[in-house]
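K.L.:
Here is my input; please provide its structure:
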Amino acid sequence: MRCPFCGNEDTQVKDSRPTEDNSAIRRRRFCPGCAARFTTFERVQLRELTVVKSSGQREPFDREKLLRSMRIALRKRPVDADRIDRVVNSLVRQLESSGENDIPSKQIGEMIMDALKELDPVAYIRYASVYKDFREASDFNEFVGQLAPESQPG
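P.N.:
Below you'll find the model as predicted:
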């Protein structure tokens, strides 16, 4: 593993342990070249996934991009970071086990929407505002009005 600080290719593993949900191995590493310490994660990858955008453009699936978009929607919300990671791991497992290598971006967006709806209603609306391209306040009102009555304050 190459050191992210100095580029040395001869780093040493000092400690390995499974993550809390046993979905990855966390490795603490040390670089003898610059004495830096850093962490890497090793995850099972069942297949190479490609995201097919609505424009037809294709790009490799990026777990970190999915995680980043969920974290943005959940920013300053009372949802534990470990819980977010577990949801992302679950979404990635669903995608990898779907049997398809090409995944439409719309499918990923809908999966994120469903997950956020369960996690936090405010994050769900935040994500929807970007995903569904809300232009005016009335777009929010219309969307919130479509939510199930039990999820609305009152």
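K.L.:
can we go C-alpha only for contacts and neighbour counts from here?
P.N.:
Fine.
K.L.:
Spell out the secondary structure type for the residue nearest the centre of the chain.
P.N.:
When CA atoms, centre = their mean is applied to the chain, the residue found nearest the centroid is residue 67 (2.1 Å). Using DSSP: H, G, I helix; E, B strand; the rest coil, the structure places residue 67 in helix.
K.L.:
And the contacts of stretch 96-112?
P.N.:
For stretch 96-112, contacts defined as CA atoms under 8 Å, 6 or more residues apart in numbering pick out 45-54, 70, 91, 95, 131.
K.L.:
another one to check against the first:
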Amino acid sequence: MKCPFCNADDTSVIDSRDSDDGHKIRRRRRCQGCDKRFTTYESVELHLPEVVKHDGSRTEFDRNKLLTGFKRALHKRPVPTSYVDAAIDRIVQKLLSTGEREVSSRSIGESVMQELYRLDKVAYIRFASVYKSFQDTDDFRDAIQEAEKPSDD
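P.N.:
This next block holds a predicted model:
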């Protein structure tokens, strides 16, 4: 690591600690050249797969888009934010664990539906109505019957 003050290559770590959130390591360093001290942060760089949309176009995975979808489906529903964050974390972890470089938007949508099914049946039906492009009341009836089945959790 180069010194930000004198640009020397020779720096040493004098202290390392986990950051408050536990996702970074804070390192205090000292330059061997100018003897000044500075702080660096080290974190893991994760590469989420690219999302392949139904039209074949590709885009970067965006956690905020997931959050927006959850918020729309859960509008005025009694689901704590921490549950939503945990659901999104599970989806992201599932994507990371596949090791794939690409994932279909359909696969992500199915994962969102699974998580909403577990969180709130009304939100699940709201999301499904848009995601599956419900055309009439029979589609809603089928989704409600699906939601009323006993869960395997």
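K.L.:
For residue 29 of structure 2, what is the enclosing helix or strand?
P.N.:
strand 24-31 (DSSP states H and E).
K.L.:
should've said residue 14 of structure 1
P.N.:
strand 12-18.
K.L.:
Point out the other helices and strands that that strand packs with.
P.N.:
strand 24-30 (3 or more CA pairs under 8 Å, 6 or more residues apart in numbering; DSSP states H and E).
K.L.:
Now the element after the strand it packs on, going C-ward?
P.N.:
Remark: after strand 24-30 of structure 1, the chain's next helix or strand is strand 37-43, criterion DSSP H and E.
K.L.:
Tell me how far that next one lies from the chain's centre.
P.N.:
Counting by CA atoms, centre = their mean, to the nearest Å, strand 37-43 of structure 1 is centred 17 Å from the centre of its parent chain.
K.L.:
measure stretch 46-60 of structure 1 end to end?
P.N.:
From its first residue to its last, stretch 46-60 of structure 1 covers 14 Å (CA to CA, to the nearest Å).
K.L.:
which residues touch it?
P.N.:
Stretch 46-60 of structure 1 is contacted by residues 61, 96-97, 100-106 when judged by CA under 8 Å, 6+ apart.
K.L.:
how deep is residue 80 of structure 2 tucked in, by neighbour count?
P.N.:
A count of nearby residues for residue 80 of structure 2, using other CA atoms under 10 Å, gives 10.
K.L.:
quick one, strands of structure 2?
P.N.:
Ranges of strands within structure 2 are 11-18, 24-31, 37-43, 50-52, 58-59, 102-104, based on DSSP state E.
K.L.:
how much space between the residue nearest to the centre of structure 1 and residue 118 of structure 1?
P.N.:
Going from residue 67 of structure 1 to residue 118 of structure 1 by CA to CA gives 16 Å.
K.L.:
likewise residue 47 of structure 1?
P.N.:
With distances taken as CA to CA, residue 47 of structure 1 is found 27 Å from residue 118 of structure 1.
K.L.:
hang on, the earlier thing: I'd like the contacts of stretch 96-112 of structure 1 as TSV, with neighbour count and distance to residue 145 of structure 1 appended.
P.N.:
Formatted as TSV, the contacts of stretch 96-112 of structure 1 follow (neighbours: other CA atoms under 10 Å; distance: CA to CA, whole Å):
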residue	neighbour count	distance to residue 145 of structure 1
45	10	40
46	12	40
47	12	39
48	11	39
49	18	36
50	17	35
51	20	31
52	19	31
53	13	29
54	10	27
70	22	23
91	18	27
95	21	30
131	14	17
